[in-house]
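Model the following, please.
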Amino acid sequence: MQTLFQDFRMPSNLRFGVGALATLPEEVKQWGATKIGLVSDRGLEKAGLVGRVVELLGSLSIPIVTFTEIAGEPTFRLVEQAVNHFKREQCDLVIGIGGGSALDVAKTTASLLDKSDLDPYLRRNEKIEIRKIPCILLPTTSGTGSEVTMNAIFGDEEQELKRGIVSPVLLPDLAIIDPELTLSCPPRVTASSGIDAFTHAIESYISVRATPLTKIYAEKAMKQFPHHITKAVHHGANLEARTGMCWVSTLAGVTLANAGVGAVHALAYPLGGKFHIEHGIANALLMPYVFQVIGTTCIQEMVDVAAFLQLGDYHQKPSEALNAVVDYFYQLLKQLDLPSSLAQLEVDEQSLPVLANQASKIDRLLNNTPYYLNERKILQIYQKAFRGEL
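The predicted structure is shown next:
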């Protein structure tokens, strides 16, 4: 029987605003934790942000154990290390601060801390049904939306691809979005994560599972995007632009969590698994090439997107909207100093058939795309992306 309903999920509490980080101690206090597990990455530790959070929580006199072994894209093996580390320390609350990698590790770790055997969840795709350990997430980038989604993406080193864990328990108890935390985000990360957020918005807008409610969030995210992305990348100290991109990320993350994404992400995952290309970079680069193909089946939505991006009114000439949107994506890569071809990322052309084969098996995402992409068509997209030719 076909499902005729769809849930709409968000974190239990989402706190947004400049200076919101200062409220963290009072929130932690409410949980009655006896030992905190803090997940972050080496870069933020070196930059002093981890120390700042530890100092902020110092008034609570609760021991804090840190895990900052994240460097680049996380793997399932890294999650195991984090879980085992916090188990030994008997942590009963997990805080994640950082980009999508740190947040994915934090919320997955919190969900697995009470599990005696991790293999079913990390290697056999068993769904995590219950999370007993409280989890608080603080993003320092505007893009992944991990703080508001039910997804966590990790590299599978054995299969050389990326796989996702999906469960409602991955939604945190509290997400604190403080734009000040994003001020130190480097230009390249700001650009790639920003376009990643836009990818969430546009893919969820056209997705098979889209609803009127999810489209409201996606539309608002896409309308905000062109006003703030360039300033946030090239003028990183601009708090207004940073705040705007935080809204883009949050709104797009909520619609991603409920309507899902599609082909752009499906083609990006093998690039991350085999060539270790950052997720945001892969999505940003692939978006024009993928939409040039799949956009032909959702012309009316492309008319909408063109209007959201202030590219013009194409209601009288809908067939031209797709070209305008695709060209905008492509030119944006140049404006934000991002690569526009796979060759620039030193992807081996001989590996393209392997990537196409891997991507063609990611049914969860391809089936959410309003265009049937078989392996041959996927290979053609990779080939165009390799040459950088639309």
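
Every contact and neighbour count from this point should use C-alpha atoms.
Noted.

separation between residue 188 and residue 328?
Distance, residue 188 to residue 328, by CA to CA, to the nearest Å: 18 Å.

Please list all residues in contact with the nearest residue to residue 368 once chain neighbours are set aside.
Using CA to CA, 6 or more residues apart in numbering and skipping residues adjacent in sequence, the residue nearest residue 368 is residue 208, 4.9 Å away. By CA atoms under 8 Å, 6 or more residues apart in numbering, residue 208 lies in contact with 259, 367, 368, 369, 370.

Residue 177: which of those is nearest?
residue 259 (21.7 Å; CA to CA).

quick one: contacts for the closest one?
204, 205, 207, 208, 209, 210, 211, 214.

which two of these lie the greatest distance from each other?
Every pair of the contacts of residue 259 checked by CA to CA; the farthest is 208 and 214, at 11.5 Å.

one more to put side by side:
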Amino acid sequence: MTLSKLVFTPLQYIGWGALEQLGPEVAKFSPSRILLITDAILEKLGVIEPIASKLRQQGYGVTLYTDTVPEPPLAVGEQLVQYTRDGGFDLVIGVGGGSAMDLAKLAAVLAGHEGRVADYLNLTGTRKLEHKGLPKILIPTTSGTGSEVTNISVLSLATTKDVVTHDYLMADAAIVDPQLTVSVPPRVTAATGVDALTHAIEAYISVNANPTTDGLALQAIRLISGSLRRAVHDGQDRQARIDMSYGSNMAGIAFFNAGVAGVHALAYPLGGQFHLSHGESNAVLLPYVMGYIRSSCRKRMADILQAMGGYASYLSEEEASRKCVEELERLVKDVGIPNTLRGYQIPESALDSLTEDGVQQKRLLARSPLPLHREDIRIIYQAAYDGTVAEPKTAPPVS
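Just a heads-up that it's a prediction; the model follows:
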């Protein structure tokens, strides 16, 4: 077996009421000035003030930073990093969805480095991260991105996305409290939930998968597929929210170690060019990418179907892999997400530019069990536009 490197967040608390652990974790760093990075919507909803007030009551100076946006552009990252450098902070806390947590990681690390954020981007940057920077605690308020357990910060560029990635971006502590997700509206619950499911599925079919990530990914698929519809249709369903939080967290650990592939590679240009949320970009593409690569991973797709409750044991691998794609289509539809690019008013004329940007995501494409070249990517985008699952003209060997 190929040697596997496994990386985990040093400390995690997960479960209903886990937020109570924030005070003791903050105390470990004895901070004088805390930068709490979140978004304006969470502040308006009243989610943030109880957290900040409790920290202030414990004697800490807390500064709120809410100038974050979904799918943050590079300029937003540059602005926040400079703000953090100028503020003299000694602890960063990120509270929110993936964008807020990604920005918190970025600010904590790059506050202690020279140069621009652009200098550290994966595709075009020339500088290397040299040290960890400020300590950071991450607290997700959605069940989807897994950002609290990864070393990646994603930024939007003109037409696509790029990342800053290094183990220095790992949280010192992650606190996952399902209670914080109860107020998340149905559309966001759906998009982030399918995002988490995509993480688990792509981790399981990744060429870098290993027995540890397989176990995490399959359990994440079971939890998410079994609870997402309920969480969308009844946000107060406590058990559904708990299952989604655990599933998202497991999926995050799985994909962080095994990697994601074609779905994410093709989703990045959708976010870059048309500002679709990351979750919806993944959701609309998931059945089409999986349908296209199906012949390269039939056995694993049968396993995914079984984890989703599809009773694959009495089906052949061929039948099970086809049914898996159908189940993914059904799930996306059931939670109210448009299932074609046309459903997002994306013009057919954009498919070529999406393809060109998708080809650039070599870091992600390298993990696909079926190599995806320019022609393949163009076919998948066309299928997602038309709403018809396409397959390669010549099927690769079955694995």
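
overall similarity of the pair, as a TM-score.
Once the chains are overlaid, their TM-score stands at 0.96 when taken by TM-score structural alignment, normalised by the length of structure 1; 386 aligned residues with a CA RMSD of 1.4 Å.

so where do the strands sit in structure 1?
13-16, 36-41, 64-70, 93-98, 135-139, 151-156, 161-166, 174-177 (DSSP state E).

between the ones you listed, which gets nearest to residue 352 of structure 1?
Residue 352 of structure 1 sits nearest to strand 161-166 of all the strands of structure 1, at 13.8 Å, using CA to CA.

once aligned to structure 2, how far is the closest one on average?
Mean deviation of strand 161-166 of structure 1 from its aligned counterpart in structure 2 after superposition (mean CA distance after the TM-score superposition for structure 1): 1.2 Å.

do stretch 196-206 of structure 1 as well
With mean CA distance after the TM-score superposition for structure 1, stretch 196-206 of structure 1 averages 0.6 Å from its match.

what's the answer for stretch 282-292 of structure 1, then?
Stretch 282-292 of structure 1 sits 0.5 Å off on average (mean CA distance after the TM-score superposition for structure 1).

chain center to that stretch, what's the gap?
Chain-centre distance of stretch 282-292 of structure 1: 15 Å, with CA atoms, centre = their mean, to the nearest Å.

Pull out the buried positions in that stretch.
282, 283, 284, 285, 286, 287, 288, 289, 290, 291, 292 (16 or more other CA atoms under 10 Å).

could these go into TSV alongside distance to residue 170 of structure 1?
Formatted as TSV, those follow (distance: CA to CA, whole Å):
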residue	distance to residue 170 of structure 1
282	24
283	22
284	25
285	28
286	27
287	27
288	30
289	31
290	29
291	29
292	33
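
Could you list which residues are in contact with the residue of structure 1 positioned farthest from its centre?
Most distant residue from the mean C-alpha position of structure 1: residue 316, 35.0 Å away (CA atoms, centre = their mean). By CA under 8 Å, 6+ apart, residue 316 of structure 1 lies in contact with nothing.

Give me the residue at the spatial middle of structure 1.
Structure 1, centroid-nearest residue using CA atoms, centre = their mean: residue 144 at 2.4 Å.

Roughly how far does it sit from residue 181 of structure 1?
15 Å.

What are the buried residues along the biggest helix by length in structure 1?
Across structure 1, the longest stretch assigned as helix under DSSP state H is helix 212-234. By neighbour count on 16+ other CA under 10 Å, the buried set for helix 212-234 of structure 1 is 214-215, 217-226, 228-234.

Tell me, how many residues neighbour residue 103 of structure 1?
Residues lying near residue 103 of structure 1 (other CA atoms under 10 Å) number 28.

nearest spatial neighbour of it, skipping sequence neighbours?
Leaving aside its chain neighbours, residue 103 of structure 1 sits nearest to residue 96 (5.2 Å; criterion: CA to CA, 6+ apart).

How about the contacts made by the residue mapped onto that neighbour from structure 2?
Residue 96 of structure 1 maps onto residue 94 in structure 2, with residues paired by TM-score structural alignment. Applying CA under 8 Å, 6+ apart, one finds that residue 94 of structure 2 lies in contact with 36-38, 100-101, 103-105, 136-140.

With residue 134 of structure 2 instead?
Counting by CA under 8 Å, 6+ apart, the residues that residue 134 of structure 2 touches are 90, 91, 92, 108, 109, 111, 112.

Next, work out how far apart it and residue 93 of structure 2 are.
Residue 134 of structure 2 is 10 Å from residue 93 of structure 2, by CA to CA.

Between those two, which contacts overlap?
Counting by CA under 8 Å, 6+ apart, no residue touches both residue 134 of structure 2 and residue 93.
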